[in-house]
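*Asks:* Structure of the sequence below:
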Amino acid sequence: MYYAILAYHEEGIVESWSEEEDAALMTDLLEVNDRLVAQKSLGPAARLGSTQNAVTLRGKGPGIVIDGPFAETKEELLGFYVVDFPSIERAVEAARELRRANPTAVYEIRPISLYVPGASLPSGEGN
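*Replies:* Prediction:
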């Protein structure tokens, strides 16, 4: 079964890290990533761009586009992982590994009811 592991954090804190602090964190997270890849349990994963560059589409019909994400929380969704495990307990274990690497983040684990891989992006797209 596929699960989404959604990574939430206070964006201001993440953006305050020095390049060295961010690189050290990414090294730790990529070690978890590599283990999950070796287990053939990891699908797409992404670190999302700044919420200041995001928009939200909501409302009826064609909808209305508003600035930024619309959430009343301190934390923003800053990234996600798609994992494939036989149970939610195993997905929680994977999220715990990620949390050991980034203990100040909050991880939400949610079953995916539909997974359509889509086409690969051309090189340089989506960066």
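*Asks:* Only C-alpha atoms from now on, for both contacts and neighbour counts.
*Replies:* Will do.
*Asks:* The one helix or strand R90 maps to: which residues count as buried?
*Replies:* Assessed by DSSP states H and E, R90 sits inside helix 88-101. Going by neighbour count (16 or more other CA atoms under 10 Å), the buried part of helix 88-101 is 88, 91-92, 94-95, 97-99, 101.
*Asks:* Proceed likewise with the subsequent sequence, for comparison:
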Amino acid sequence: MKFLVLIYGNPESRKVWDGLSEEQKKESMVGYTELNNALAASGELVVSHSLDDPAATKQVRIRDGQPMTTDGPFAEVKEQLAGFYLLDCESMERAVEIVPRIPEAPFSIVEIRPIRDLNSLT
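*Replies:* Model (predicted):
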């Protein structure tokens, strides 16, 4: 089964990150590298990426058949999507087991969402 693991940041988690020493930030990035390597070795990692600042985004809405764009950020909430993992693992329980290994998990919100196989609908 495939699961999308969404990592959200907010002003408080950004303060935590900004308050870390350069060595602690480096250790955190090593943690991501180790997690990516372990998930790749187990065959569970499909892809993982960090996302750019929400201010760099565009929101696209289709109105009267035409795309209308607006510059970001857009969310009326504090949490912003910061990065993700796409995993292919045996169960939701296994995906939940992986989350504590994400270096930002202790001070962020992490959501796990099953991926629908749209091919099975046809």
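*Asks:* Got a TM-score for the two of them?
*Replies:* Overlay of the two chains. TM-score (TM-score structural alignment, normalised by the length of structure 2): 0.79; 113 aligned residues with a CA RMSD of 2.3 Å.
*Asks:* can you list the buried residues of helix 88-101 of structure 1 in TSV and add distance to A4 of structure 1?
*Replies:* Converted to TSV, those look like this (distance: CA to CA, whole Å):
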residue	distance to A4 of structure 1
I88	10
A91	9
V92	10
A94	11
A95	10
E97	15
L98	13
R99	15
A101	18
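*Asks:* how about Y32 of structure 2, what's its match in structure 1?
*Replies:* Matched to structure 1 by TM-score structural alignment, Y32 of structure 2 sits across from L29.
*Asks:* element containing that match?
*Replies:* Per DSSP H and E: helix 19-38 holds L29 of structure 1.
*Asks:* Next secondary structure after that helix?
*Replies:* strand 42-47.
*Asks:* residues in structure 2 aligned with that next one?
*Replies:* Counting by TM-score structural alignment, strand 42-47 of structure 1 corresponds to 45-50 in structure 2.
*Asks:* Have a look at how far, on average, that stretch is from structure 1.
*Replies:* In the superposition against structure 1, stretch 45-50 of structure 2 averages 0.6 Å from its aligned positions (mean CA distance after the TM-score superposition for structure 1).
*Asks:* Perfect, that will be all.
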